[in-house]
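K.L.:
missing the sequence, but the structure's below:
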């Protein structure tokens, strides 16, 4: 198969635990860019969370916010905000349980509770600036994703009470809140249709639970050696650890380097 496009997750895939891009990964991406294959970032992060990474790699096309906000060559081509009624239910139930929320718009993000330790711990793990404080932000702007801050044993509090939404854990203190049909696969489909590229001609690299749908949505799904164990069965190929040349090895396996 001759592949035409590659989608790269960020955390644990392009960057390591120190949130640094290994030099071998930078070199491999630069080599890929010398071909006709299109590199695309595919991440749960919002665009303002990964701008320095995209600039360092010279990539200006991305599937962000777990598929809800898609940009090709700097132009927005797909958006899937969370419905207002769903946000109302989320705010109500999180409030009852005293669980902080962070709302992510297309250009900025705000928390409904200032300086909460659980919220700050998870956000700081991304090595990004903390959100501003505006409990009404979700009523003013389109919201593409939210962070719900609770621990794993508290997830059952939200079972069957948030129709239209799905929750995906990304930190011991936090879960992504997405539209019910939201996933990176949704954004990838929009990108592929826009470019006229078939599913079979696409490759994706990931390592986390929010990458399951993405690996299944392409012709070749590559899991990093450091992947969450539950992701491995969804991959066509398991490459090396992010710090051990995993990106280069995976691209070589795909015949792209």
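P.N.:
Nice, I can see it. The structure displayed is predicted, hence computed values, not measured ones.
K.L.:
from here on, contacts and neighbour counts on C-alpha atoms
P.N.:
Noted.
K.L.:
hang on, residue 68 packs against residue 77?
P.N.:
No. Residue 68 is not in contact with residue 77 according to Cα atoms under 8 Å; the separation is 10.5 Å.
K.L.:
Neighbour count: the two, which is higher?
P.N.:
Comparing residue 68 with residue 77 by neighbour count (other Cα atoms under 10 Å), the higher total belongs to residue 68, at 27 against 15.
K.L.:
Take this one as well and set it beside the first:
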């Protein structure tokens, strides 16, 4: 029996144009009727959870920032957070300062990009709907990255967009030099940095335990490397057909693509047997 559904948003639950496919909407309505909770499990911060999802009666919690943060959406509260120490954030930035990258901070319920690096958001190789979303959920910080780090209260994730593979390799090398940091990605041009142990799988396990739900009664959906830990942690880990090869390899099952409403179609069949 399924009691908790965890799903990545971009390119998994959401279509490529960032809309919700009809089959996924039907699934949310079915979940409401059955008392099954749907948990967005995303790299986004809390300000990036679409109201068109949060408004459903089966949506009470969200796992954000790649698992570094768990939010109670009904109360508007963060109930679990794993932060990166500020000095460590400064050290990582200083190792990368001269590169043509963003250095976005997921902090205090927002995503911050320093004004002198905002221009890179118009240069990264992403689809236009993705670019629009990236810019909509970010706040342009009127100062330097160093000032931005100092002004933040709690930093739970760093996102770095880069423009070429050489820069990517240098970013990876710098992140890997910190033994207590981990990296993943959701786009071909980004690196997502959290504290070691703060991933979507850890977020899933924490929330399931918090709600008293056995892991065997959870199902999770994803498409990218930042979803792999979640697929492995869930009772049933499902990759959508458009997922990256490493995500497909980690999954227990494969659903149809995000644009076809693969999450809803898979759950329709699963709930029919329940």
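P.N.:
That came through fine. This is a predicted model, so every value here is computed, not measured.
K.L.:
Just give the TM-score of the two.
P.N.:
The pair, once superposed, lands on a TM-score of 0.90 when counted by TM-score structural alignment, normalised by the length of structure 1; 256 aligned residues with a Cα RMSD of 2.1 Å.
K.L.:
show me the residues around the residue nearest in space to the middle of structure 2 that make contact.
P.N.:
Nearest to the mean C-alpha position of structure 2, by Cα atoms, centre = their mean, lies residue 43 at 1.8 Å. Counting by Cα atoms under 8 Å, 6 or more residues apart in numbering, residue 43 of structure 2 touches 64, 65, 66, 67, 186, 226.
K.L.:
Shared with structure 1, which of the residues you listed?
P.N.:
Counting by both residues aligned by TM-score structural alignment, their matches' Cα atoms under 8 Å, the contacts of residue 43 of structure 2 that remain in contact in structure 1 are 64, 65, 66, 67, 226.
K.L.:
In three-state terms, label the third one for me.
P.N.:
It refers to residue 66 of structure 2. helix (DSSP: H, G, I helix; E, B strand; the rest coil).
K.L.:
so it sits right up against residue 46, yeah?
P.N.:
No. Using Cα under 8 Å, residue 66 of structure 2 is not in contact with residue 46; the gap is 11.3 Å.
K.L.:
and these two? which has more neighbours close in?
P.N.:
Neighbour count, other Cα under 10 Å: between residue 66 of structure 2 and residue 46, residue 66 has more, with 32 against 26.
K.L.:
What distance do you get for the more buried one to residue 90 of structure 2?
P.N.:
Plainly put, residue 66 of structure 2 is 21 Å away from residue 90 of structure 2 if you go by Cα to Cα, to the nearest Å.
K.L.:
now the helices for the stretch 51-200 of structure 1?
P.N.:
84-96, 117-124, 137-140, 184-195 (DSSP state H, counting those that start in this stretch).
K.L.:
Buried ones in the last one, by neighbour count?
P.N.:
For helix 184-195 of structure 1, the neighbour count (16 or more other Cα atoms under 10 Å) marks 184, 185, 186, 187, 188, 189, 190, 191, 192 as buried.
K.L.:
so where is that helix in structure 2?
P.N.:
Counting by TM-score structural alignment, helix 184-195 of structure 1 falls onto residues 200-211 of structure 2.
K.L.:
what's that stretch in contact with?
P.N.:
Residues contacting stretch 200-211 of structure 2 (Cα under 8 Å, 6+ apart): 4, 6, 41-42, 63, 66-70, 214-215, 226-234.
K.L.:
Weed out the non-buried ones from those residues.
P.N.:
When the contacts of stretch 200-211 of structure 2 are checked for burial by 16+ other Cα under 10 Å, the buried set is 4, 6, 41-42, 63, 66-70, 215, 226-234.
K.L.:
Narrow these to those in strands?
P.N.:
4, 6, 63, 69, 70 (DSSP state E).
K.L.:
In those residues, find the pair that's most separated.
P.N.:
Using Cα to Cα, the two most remote members of these are 4 and 69, lying 17.6 Å apart.
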